[in-house]
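Undergrad: take a look and give me a structure for this.
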Amino acid sequence: MKVHVHVSLKPGVLDPQGRAIHHALEGLGFTGVNDVRAGRLIELDVADDTGDDDLDAMCRKLLANMVIENYRIEKLPEAVDAA
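TA: Coordinates of the predicted model:
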């Protein structure tokens, strides 16, 4: 099973990478961007019987820093092979 874990900084936590991206976009002439928050995407390929509790534990123990980050787990639909 394919799983995406989206990790982002909690609101109010300083995001220097987001600020750098915002500054670069302005430097390239893009207007209308009010704020940028950078995060990361972690792709997991896990056994089909991996439970939600196990995925949650992976995030809490390793994939996200629970002090400053939030996470969202997304199970991807099974890919259909064309015959």
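
Undergrad: every contact and neighbour count from this point should use C-alpha atoms.
TA: Will do.

Undergrad: quick one, helices of this protein?
TA: Along the chain, counting by DSSP state H, helices occupy 16-27, 52-58.

Undergrad: now render the ones you listed as CSV, adding distance to residue 76 and mean neighbour count.
TA: Listed next are these as CSV, based on distance: least, CA to CA, whole Å; neighbours: other CA atoms under 10 Å:
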stretch, distance to residue 76, mean neighbour count
helix 16-27, 27, 14
helix 52-58, 13, 12
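
Undergrad: quick one more, to check against the first:
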Amino acid sequence: MKARVTVMPKSGVLDPQGKAIGHALASLGFAGVGEVRAGKVIELELAETDPARAKETAEEMARRLLANTVIESFCVELV
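TA: Here you go, the predicted model:
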């Protein structure tokens, strides 16, 4: 079973990478772009066959390693 973990900076946390992307888009002539936030996507291939347990396992992985829960939030979806 495959799980996708999306990790993003929490709102209110400084995101210099997102700010740099926003400035670069503006310098390339892309008008009308508001705030840009940059995060990461991690795909996990899990041996678990039960969807509920697979999601629970991926969420535990995100809490313990994949996301810094002080400054980042995460979302887990099965794909």
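
Undergrad: circling back: nearest to residue 64 of the first structure, of the helices of the first structure?
TA: Proximity to residue 64 of the first structure (CA to CA) singles out helix 52-58 among the helices of the first structure, at 8.6 Å.

Undergrad: now do the strands in the second structure.
TA: Along the second structure, the segments classed as strands by DSSP state E run 2-9, 40-45, 72-78.

Undergrad: winner for burial among those?
TA: The highest mean neighbour count among these, using mean count of other CA atoms under 10 Å, belongs to strand 2-9: a mean of 20.

Undergrad: what residues in the first structure pair up with that strand?
TA: Residues 2-9 of the first structure are where strand 2-9 of the second structure lands when matched by TM-score structural alignment.

Undergrad: now do the contacts for the counterpart of residue 20 of the first structure in the second structure.
TA: Applying TM-score structural alignment, one finds that residue 20 of the first structure aligns to residue 20 in the second structure. Going by CA atoms under 8 Å, 6 or more residues apart in numbering, residue 20 of the second structure touches no other residue.

Undergrad: any idea how far residue 48 of the second structure is from residue 20 of the second structure?
TA: Separation of residue 20 of the second structure from residue 48 of the second structure (CA to CA, to the nearest Å): 39 Å.

Undergrad: fine, thanks again, bye for now.
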